[in-house]
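Undergrad: My questions are about this predicted structure, shown below with the sequence.
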Amino acid sequence: MTKRRISYGICAVWLLFTFWFLVANRAVTEASSTMTLPEAAASEGFNASIESSPFAFAPQESSPDKPVEQVRKNIQVLKGMPDSQLLPVMHIMRTSLGVRCDYCHVAENNKYWMDDKPAKQTARRMLQMVMEINRANFGGRPVVSCNTCHRGQTEPVSIPAIGQGAFANTTRDDSSAKPPAELPSVDQLIEKYIQALGGRAAIERIKTRYTKLSLQRPKLVNSGTPRAAIINRGETWTMEIYRKAPDRYLAVITSPDGVIQQGFNGATGWIKTSEGQREMNAVEIARIKREADLYSDLKIKERYSKMNVARRERVNDREAFVVVAQRSADGKTEKLYFDLQSGLLLRRTVFTQTVLGLDPEQTDYEDYRSADGVKIPFTVRVSYLDDNHYGTTRNIAEVRNNVPVDDTKFNPPTAQR
């Protein structure tokens, strides 16, 4: 098994199935091996989004996030921006205009710094304009972005379309219009969600869980050539996960290059690959304990310092209540979409701040099925602005609750002599 595959595999365990393809990004985008991993999501229920960071096999201290101009060539407008934000900012710009990277860049490996294309100079002027608007009007906060005007087009639409503001009475509001329906409280939505899953008692009866699933993840093809590319969800890995209350955990990942294991026995966390075996550090153990929690759906409010029901929106063909929440741990904003009728969680969006606005990560929960009286989303789809490089889909093949699992299963394997 190559070291690159091992690194990806360990990341996959932490993210429960969302990957940041560092090498692939170097082949086809401006990515850097120092980029911070996206938020990631794909566990069951409310464990579906845990913080993540790249892990090599040997534990390493995180390197400081240097200003981008100290890491990249030919940075002119974005000086002072953390290097970790470069790729998310590039994809905010790209998706705002509805274009590919080569619209502005020479899209060959290590040539993104070149200024051959006029569109790149235009983009720099537009960045300066946007930053000045935000400085002059919003205290420097990135309220206005490329997408404010472009909305997926290379040229903003400045003239309203005929009929865009058509009303029966264009002068004043219709006094007979119905007032908006009253929104439920956060507590009401959370309680309905728990009941929709099967109820508090049914969830608490689960003491162990075995899950077998497949993971569709990005695949790098033609590596090291001018035709290098990423195939969206083009590769499938399999995983078997064992959980035991309160915090025992074992994941066995089978990749094309071999098997990766990680476990936690309540005291010691460990990772094993074909390269060897090591203990987890404190940060890794904290993550795996969150992932092991069978009762996370009962602890939703503990994650947030603020929660409020904002409005109703459609998610695909479903009507949903939108809860806007601020996380206690890092202050990030999340939006939670609860089905108006069933009460189930349909979507969760996490927003990461960049100098050019918010970078969204969207997790969709689909195909809820009952496993011993507790509903689980059997399909979890994680999507990004740069979905080719990050997007994953997890499909559960089998779930068994309260199966006998001996505590020794979670112990580190005996070292081979």
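TA: Arrived safely. Residues are numbered from 1 along each chain as shown.

Undergrad: CA only for contacts and neighbour counts going forward, please
TA: Will do.

Undergrad: Please list the outside residues in contact with the lengthiest helix in the chain.
TA: Determined from DSSP state H, the single longest helix within the chain is helix 118-138. Residues outside helix 118-138 that contact it (Cα atoms under 8 Å, 6 or more residues apart in numbering): 77, 103-105, 115, 140-146.

Undergrad: For the chain, just list every one of the strands.
TA: 208-221, 229-244, 248-255, 258-264, 269-273, 276-279, 304-315, 318-327, 333-339, 345-354, 357-371, 374-384, 392-401 (DSSP state E).

Undergrad: List the buried residues of the shortest one.
TA: Buried residues in strand 276-279, defined by neighbour count with 16 or more other Cα atoms under 10 Å: 277-279.

Undergrad: Over to the longest one?
TA: The neighbour-count check on strand 229-244 (16+ other Cα under 10 Å) flags 229-230, 232-233, 236-244 as buried.

Undergrad: Dump the residues you listed to TSV, plus distance to residue 186.
TA: Below are those laid out as TSV (distance: Cα to Cα, whole Å):
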residue	distance to residue 186
229	44
230	41
232	36
233	35
236	38
237	37
238	37
239	35
240	34
241	32
242	32
243	29
244	30
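
Undergrad: possible to save the strands of the chain as a markdown table with distance to residue 151?
TA: As requested, those are exported to a markdown table (distance: least, Cα to Cα, whole Å):
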| stretch | distance to residue 151 |
| --- | --- |
| strand 208-221 | 27 |
| strand 229-244 | 23 |
| strand 248-255 | 39 |
| strand 258-264 | 42 |
| strand 269-273 | 44 |
| strand 276-279 | 47 |
| strand 304-315 | 19 |
| strand 318-327 | 22 |
| strand 333-339 | 21 |
| strand 345-354 | 18 |
| strand 357-371 | 14 |
| strand 374-384 | 17 |
| strand 392-401 | 25 |
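
Undergrad: try this one side by side with the last:
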Amino acid sequence: MNLGGSKITAMMRMSRGTIACGAAMVIFITALVSAQARGAGQARGAAPAAAQPAAQRPQMSEEAFKNVTELKGIPVREFMNTMGFFAASLAFNCTDCHGGASASDWANYAIDTPLKNRARTMIRMVKAINEANFGGRPFVTCYTCHRGSQKPKITPSLAVQYGEPPPDDPAEVEALPGSRVTATPDQVLDKYLQAIGGAQAVGRLTSFTAKGNYEGFDSDFAKVPVDIYAKGPNQRAVVAHMASGDSATVYDGREAWIASPKELSPLPVIPLLGADLTGARLDAQLTFPTMIKTLLTGWRADFPAATIDDKPVYVIQGTIDRVPVKLYFDRMSGLLVRQTRYAPTVVGTVPTHVAYSDYREVPGTGVKIPFTWQMTWVDGQYTINLESVQPNAPIDAARFAKPAAR
């Protein structure tokens, strides 16, 4: 899946210590957007923060990292997403801004460089534009002008003007009130449940464990073993066995976190909050989709025609914890092929895509699940391919236990 051009594609094939994922761009630049401006609203399509369970105060960016001079008072995960926003906007990797020394030691991300200082100046400019014209809401962002290039283009391209238009991005399709609705959300979801085995059969699948392989940024795109532990209605743990140690993404039914070895992350445990927590909850509950109709609210289906991989899809949208989510279903098979959701940052909204494919029946259940899924976001990408699934297996509660702080 292309994240914005050949340079982004190339950087994805580099190790976690040298790529432009948010976890690797820890002290990239500091934004001057105040908490008041953040509260003023989000750009079109942005998702407000999701409701949070009662929990201890999250660690803030300035507490976790050094030389955070402006981008203070936001949780670590939002800080990481903000770094990913910069990477996607300029098609940079971390060493472009932090210098080669950052590849060998997380502490070196705190060192100032000319590009980091230039970026701070540009953030001030963007903040001023938004405050003067849009009430502080991030209607203008880095991506507005850069579009995956270090230097924004100021001269029109005749090749673009008279050439073939680029293919539409299905993630950018927007609802058009008054559009002809060819299938209601209920009809699309009913067809989906029937396509994967029927609501009764799906309801009888209450847990499973699975084994397969994982490849992504953090594995240097080498295939490594992965274990999945899923328990209905809403618990899931994905544990990838990296060369440097296990990396786990877990939703325990209430909280979510990413736990990784020090070689892959500047912090051993990063809690997921806001829209990221909602995303983890959604991924866990879509694993057992019996209640999909009530999982999201405010369903709508008034979207124009869209295709994914040249196949027509139904697009429906719902909301969970105030986070908008688009679901894409193959019109012929009825199967879910993509999910797109959004998370706000202080500089703009970041998307997450989850693509589903290779549906197979889980032995002895009559239920089909995707044996391949790929998650793509602004600071990472991974693909999981399942090889075996054990249905209705007992799962130790410890699989969903949060690790102690180290």
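TA: That came through fine. As the structure is a computational prediction, the values presented were derived from the model and not from experiment.

Undergrad: And the TM-score between these chains?
TA: Between these two chains, after superposing, the TM-score reads 0.62 (TM-score structural alignment, normalised by the length of structure 2); 314 aligned residues with a Cα RMSD of 4.6 Å.

Undergrad: Spit out the contact partners of the residue in structure 2 that residue 113 of structure 1 lines up against.
TA: Aligned by TM-score structural alignment, residue 113 of structure 1 pairs with residue 110 of structure 2. Applying Cα under 8 Å, 6+ apart to residue 110 of structure 2 gives the contacts 27, 65-68.

Undergrad: Just the buried ones from the residues you listed, in ChimeraX syntax?
TA: Under the burial definition 16+ other Cα under 10 Å, those of the contacts of residue 110 of structure 2 that qualify are selected in ChimeraX by:
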select :27,65,67,68
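
Undergrad: With distance to residue 179 of structure 2 added, can I get the contacts of residue 110 of structure 2 in a markdown table?
TA: Output for these, formatted as a markdown table (distance: Cα to Cα, whole Å):
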| residue | distance to residue 179 of structure 2 |
| --- | --- |
| 27 | 45 |
| 65 | 48 |
| 66 | 51 |
| 67 | 50 |
| 68 | 47 |
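
Undergrad: Go through the contacts of residue 110 of structure 2 and name the one nearest residue 336 of structure 2.
TA: residue 27 (37.4 Å; Cα to Cα).

Undergrad: what's near enough to touch the closest residue to residue 342 of structure 2 other than its chain neighbours?
TA: Using Cα to Cα, 6 or more residues apart in numbering and skipping the chain neighbours, the partner closest in space to residue 342 of structure 2 is residue 351 (4.5 Å). Going by Cα under 8 Å, 6+ apart, residue 351 of structure 2 touches 340-343, 377-378.

Undergrad: what's the spacing between the alignment partner in structure 1 of residue 338 of structure 2 and residue 115 of structure 1?
TA: Aligned against structure 1 by TM-score structural alignment, residue 338 of structure 2 finds its counterpart in residue 347. Going from residue 347 of structure 1 to residue 115 of structure 1 by Cα to Cα, to the nearest Å gives 40 Å.

Undergrad: just the helices in the stretch 1-150 of structure 1 please.
TA: 3-15, 22-28, 86-97, 118-138, 146-150 (DSSP state H, counting those that start in this stretch).

Undergrad: returning to what we had before: residue 347 and residue 115 of structure 1 - which one has more neighbours?
TA: Using other Cα atoms under 10 Å, the more surrounded residue of residue 347 of structure 1 and residue 115 is residue 347, with 21 against 14.

Undergrad: Enumerate every residue touching that one.
TA: 315, 336-338, 362-365.

Undergrad: go again using 6 Å as the cut-off
TA: Counting by Cα atoms under 6 Å, 6 or more residues apart in numbering, residue 347 of structure 1 touches 337, 363-365.
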